[in-house]
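Student: Let's see this in three dimensions:
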Amino acid sequence: MTLVLPSELVVDRFLPTVRAMLATQLAERGMTQQEIAANLGVTQAAVSKYISGANGGDDRFRDDPETIATVDRIADGLASGQMDGYDALAELLSLVRTLEDRGPICELHEEEMPELQGLGCDLCVRGFDPDVRAERDVLATVRTAARTLASTPGMAALVPNVGTNIGMALPEARDETDVAAIPGRIYAMSGRIEIPANPEFGASKHVATAVLAAQDTDPDVRGALNIATDDDLLGAAEALGYEPLEFDAEYEDRGTHLRERFAERGAVPRVAYHCGAFGIEPTTFVFGETAEDAVTVLGELVDEAMDGR
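Tutor: Presented below is the predicted three-dimensional model:
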C-alpha cells in the first residue's frame, strides 16, 4: 500500500490551482503582477505563468463551486483592501476542510490510495475514531462478502427477481442507517452476478429489517443475506442441522414478526424463510455473525444441496 497524505494533494494539486485562479482574478481586478506575487507569496515569473495559463492546475478544483466562490471572495477582498493575508488564509483553510469532506480532495485521495475506495473514509474530518474504524470494518466485510457471494457456484439461480442483498450491522445498531448493504441490490444477468456499487450504510431496508431483528435477539448475529426460497437448500439446511424457521410472508411489520418468531425459537436460526404470497416472492434469509459468515453458510448449503442431487 502506498501511503499518501491528503496534505500532499493539497500542496501538489490544490494550492497551484487556487494560486492560478487567484492570479487570474486579481489581474482582472487591476492588480499588477508584482502586487499579485506579493499577495500570493510567489515570484512574478510564477504569476506570469499562472495568468498565461501555463500552470493550468486541476480542473476538479477549477470547476468546484465552493472553490470558485472562495477564490472570488478572496480576490474581491485583496483587491479592495478589505482582506489581508490572514483573512485569505482563513478562507483557504476553511475551503480545504470542506473539500476534504467527501469533496475533490477526498476523491483525489481515494484515487491515489485505492484501498480507501468504498470505505466511506472520513478520517480527515473526524480524525481517528473507534466508531469510524468500526464502520470501515463493516463496509470492508460486506464488500468482501458480496464478492464471495458473486463467486458462489449456482448463485445466479438463487437471486430473486427483485434482486438479492447482503448486509451487516454495526455493534449495537439502532436502525437501518447502522446496517451496511449494497445500494441498488445485487442482480443476476446472463448467468453472472452483478454488484452495482460498493456497500453503504442505509442502502437496504429489506435486509436491514432482518439483521436488526436478529441482532435484537442475539447481539452476536450481525450479518444476513436474502435469496430465493429453494426446496433443495432448505433440505440441505435440515441435513446440516440448521433447522430452517418459517415465517409469514404477509406479516405487516416484518421486523416485529421476525423478533417474535426468533423468541419462540429461543435463538436466531441460520436459515429463515417464507413461501411467498400474492405479489410477494418466496424469500430465504441466511444469518451469520458477520456478512462473510452468512456467505459461508450459504456456501455450505449449496455444496450440500449439490451433493444430494
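
Student: from here on, contacts and neighbour counts on C-alpha atoms
Tutor: Fine.

Student: who touches the closest residue to residue 166 other than its chain neighbours in this structure?
Tutor: In this structure, residue 166 finds its nearest non-sequential neighbour in residue 225, 4.2 Å apart by CA to CA, 6 or more residues apart in numbering. Applying CA atoms under 8 Å, 6 or more residues apart in numbering to residue 225 gives the contacts 164-167, 207, 285-287, 291, 294-295.

Student: export the residues you listed to CSV and tack on neighbour count and distance to residue 69?
Tutor: Output for the contacts of residue 225, formatted as CSV (neighbours: other CA atoms under 10 Å; distance: CA to CA, whole Å):
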residue, neighbour count, distance to residue 69
164, 23, 43
165, 26, 41
166, 33, 42
167, 37, 40
207, 24, 42
285, 24, 50
286, 26, 51
287, 31, 50
291, 30, 44
294, 28, 49
295, 26, 48
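
Student: ok so, going back, can you tell me how far the residue nearest to residue 166 is from residue 290?
Tutor: 10 Å (CA to CA, to the nearest Å).

Student: again, but for residue 297
Tutor: 11 Å.

Student: Remind me which helix or strand residue 36 belongs to.
Tutor: helix 33-40 (DSSP states H and E).

Student: moving C-terminal of that helix, what's the next helix or strand?
Tutor: Counting by DSSP H and E, the element that comes right after helix 33-40 along the chain is helix 44-52.

Student: before we move on, the earlier item: which among the contacts of residue 225 gets closest to residue 38?
Tutor: residue 167 (55.5 Å; CA to CA).

Student: Pretty sure that closest one sits in a strand.
Tutor: Yes: assessed with DSSP: H, G, I helix; E, B strand; the rest coil, residue 167 lies in a strand.

Student: how close does the residue lying closest to it once chain neighbours are set aside get to residue 71?
Tutor: Spatial nearest neighbour of residue 167, excluding adjacent residues (CA to CA, 6+ apart): residue 181 at 4.3 Å. According to CA to CA, residue 181 and residue 71 sit 39 Å apart.

Student: quick one more, to check against the first:
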Amino acid sequence: MIHILCVGGLDPSGSAGIIIDSFVAKCFGAHPICIPTAITMQSYEHVLKIRERDVTDIIYDLKKALAFFDFSAVKIGMVYSPEILENVVSALYSEGIPIVYDPVMVASSGGLLSTDDLAERIANVSTKFRLITPNIDEGLKILEDESKKSARISIDQLKEMAMELGEKLRCPVLLKGGHLKDEKEAIDVLVHDNSVRFFVSERVAGGIIRGTGCAYSTLIATFLAMGDPLEIAIRRAKGALYSMINNSYSVGSNVRVLGLPDREYNVIVALSNALRELVKFLPSDFVPEVGMNIAYALPHAVRREEVCGIKGRIVRFGDEVLSMGHPEFGASDHMARVVLTAMEYDVGIRCAINIRYSQEIIECCHSLNLKVAGFSRKEEPAGVKTMEWGIARAIEEYRKATGSLNVPDVIFDKGAVGKEAMIRVLGQSPKDVLHKVRKIVYAL
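Tutor: Below is the predicted model of the structure:
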C-alpha cells in the first residue's frame, strides 16, 4: 500500500483542504494520512474564521505519523504562517520524502488563508520541494508583484512568470493558468531543469468548482509516490483532474464540487455504446483495407494498457460495417499510440478513430471547419515509431502555423510503400469523435 501524507487546512464544507486531498488520493489507490494545520470556517462565499493550530502540536502529530507509516510522498497545502511551513518542511526533508507544496494563500471565495509574510518567506525553504504549484495570484504574491491581474496575463507572460518563479525559488515550478479568463484552455507551465513545458486541457464551464488546486497537487504527489517521473505525474494528474471536473456536481449557489474520475467501467461502456452506433451509420467505403479501430483512454493514461480499443478491429463485409470483437484495455497498439501522443499535448483528447483516406474527405473536413493537419512518412527519421513521431509532428506543425495550443480534429498521412494512407479523427470522447465522423459522412 502506498501512503501519502497530506498536511493542510481542514475545511468542514468538505470541498477543499485535506478532506478533498484524502478523497482524490483514495480514488487512485493511495492511503492518505492527514494532519490539519488549521480549521477554517468557510461558506461557499466567505472565509468566516481561521483557527490556527499551534506549531508544536502539528510537529508532534507529524513525528508520530512518520514513526508509524512509510510515506512515499507528501503534499503540503494551507499553512497559515511561515513558522509552520518552515518547521513542517524541516521535519519532512530530513526523511528524504518528496514534497509537493501548493501555496494556498487565498480561498476560492477571495478570503485570506495566510499571514501577509508567508509569500516572501517561501524562498527560505523552496529548494527542498520536489515541486511547487502556485496559481497566478499566488505566483504574483511570491514575486512581490501584485500590480498585474490574472485576467490580463497572456500565455507568453505566464511562461515568463513561471521562469521568474523558478529562478527565485530554485525548484521545479508548475504555474497553474486556470485563472486566465480569456483562454478556452486551462494552461499550466512547468519550469524544470532549464526547460519549459506546457500542460493543456479544455476549460470546463459550469460555475465555481472548489478544491481543484488542492486536488491537482495531491494527484501529482500520488503519481510521484507510484514512481512516475515528474512530467508524467503532472500529465496523469491533469488528466485525472479534468475528468473529475467533468463529473463535478452542484451543491447550490452556482458552486460545484469534484466528482469521481472516469474508471475502466465508464470507458468500456462509452466505447461499447459508440461501437453500436458507429456500425449503424458508417458507410462501408469509409473502412480502410487494414480495418478500423477506435481507442479511448483513461483520464490519467500514459501506457498502452490504460487505453481501451476494439479487440479484433472493425471491418467491411460487403456493404456492411462489422465489429469483429469487443472493447478491451490494451487491445489496439496502433490507435493507443495515437491517443497517448495526442494526450501529451492536451490531456482532454482521449479518443481517436481511423478511417479511409481520400482527398475528398480531407476537403470535406476543411469545409466543415474541422481543424486538419497531416504528416509525411517520407520525412520520418530512422529509428522512431511512426505514430508517435507522426502525430507529434502534425500537432506541432499545426500549432506553429495557427499560433494556438489546439490539437487538430483530423490528422492524416498519404501512406508510403506498404503503408496504407489514413485519416485519424480525434476528440475528447467516443461521443465527440462519432459526432465529427457523422458530420463528415452526412456532408459527403
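
Student: Fetch the TM-score of the aligned pair.
Tutor: The TM-score (TM-score structural alignment, normalised by the length of structure 1) is 0.54; 174 aligned residues with a CA RMSD of 1.6 Å.

Student: Between residue 181 and residue 71 of structure 1, which has more neighbouring residues?
Tutor: Neighbours per residue (other CA atoms under 10 Å) separate residue 181 of structure 1 from residue 71, with residue 181 holding more: 36 against 24.

Student: what helix or strand does the equivalent of that one over in structure 2 sit in?
Tutor: Aligning on TM-score structural alignment places residue 181 of structure 1 opposite residue 309 in structure 2. Using DSSP H and E, residue 309 of structure 2 falls within strand 307-310.

Student: Quick one: end-to-end length of stretch 287-295 of structure 1, please.
Tutor: Per CA to CA, the first residue of stretch 287-295 of structure 1 is 9 Å away from its last.

Student: Sticking with residue 99 of structure 1, tell me its helix or strand.
Tutor: Here residue 99 of structure 1 is assigned to helix 85-100, by DSSP H and E.

Student: What of residue 23 of structure 2?
Tutor: helix 17-27.

Student: Do you have the strands of the stretch 101-250 of structure 2 handy? List them.
Tutor: Remark: strands assigned in the stretch 101-250 of structure 2 by DSSP state E, counting those that start in this stretch are 131-132, 173-176, 185-192, 195-202, 208-210, 249-252.

Student: CSV for the ones you listed, including distance to residue 21 of structure 2?
Tutor: Shown next, in CSV, are these (distance: least, CA to CA, whole Å):
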stretch, distance to residue 21 of structure 2
strand 131-132, 16
strand 173-176, 18
strand 185-192, 20
strand 195-202, 21
strand 208-210, 12
strand 249-252, 18
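
Student: The ones you listed into TSV, with extra columns for mean neighbour count and distance to residue 240 of structure 2?
Tutor: Shown next, in TSV, are the strands of the stretch 101-250 of structure 2 (neighbours: other CA atoms under 10 Å; distance: least, CA to CA, whole Å):
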stretch	mean neighbour count	distance to residue 240 of structure 2
strand 131-132	26	18
strand 173-176	26	15
strand 185-192	22	14
strand 195-202	18	11
strand 208-210	20	15
strand 249-252	13	16
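
Student: so residue 62 of structure 2 sits in a helix?
Tutor: Yes: assigned with three-state DSSP, residue 62 of structure 2 falls within a helix.

Student: Residue in structure 1 paired with it?
Tutor: Checking TM-score structural alignment: residue 62 of structure 2 goes with nothing.

Student: Any idea how many residues pack against the nearest residue to residue 62 of structure 2 once chain neighbours are set aside?
Tutor: The shortest distance from residue 62 of structure 2 to any non-neighbouring residue, by CA to CA, 6+ apart, is to residue 35 (7.1 Å). Residue 35 of structure 2 is flanked by 19 other residues according to other CA under 10 Å.

Student: Likewise for residue 402 of structure 2?
Tutor: 10.

Student: Could I get the contacting residues of residue 235 of structure 1?
Tutor: residue 305.

Student: which residue packs closest to the residue nearest the centre of structure 1, ignoring adjacent ones?
Tutor: Closest to where the C-alpha atoms of structure 1 average out (CA atoms, centre = their mean) is residue 200, at 3.8 Å. Counting by CA to CA, 6+ apart, residue 200 of structure 1 lies nearest to residue 180, which is 5.1 Å off, once chain neighbours are set aside.

Student: That neighbour reaches residue 168, doesn't it?
Tutor: Yes: if you go by CA atoms under 8 Å, residue 180 of structure 1 and residue 168 touch, sitting 5.4 Å apart.

Student: quick one: which of these two has more around it?
Tutor: Counted by other CA under 10 Å, residue 180 of structure 1 and residue 168 do not tie: residue 168 has more neighbours, with 33 against 30.

Student: how about that one, what's its match in structure 2?
Tutor: So, by TM-score structural alignment, residue 168 of structure 1 is matched to residue 296.

Student: Now do its match against residue 36 of structure 2, distance only.
Tutor: Relative to residue 36 of structure 2, and taking CA to CA, residue 296 of structure 2 is found at 39 Å.
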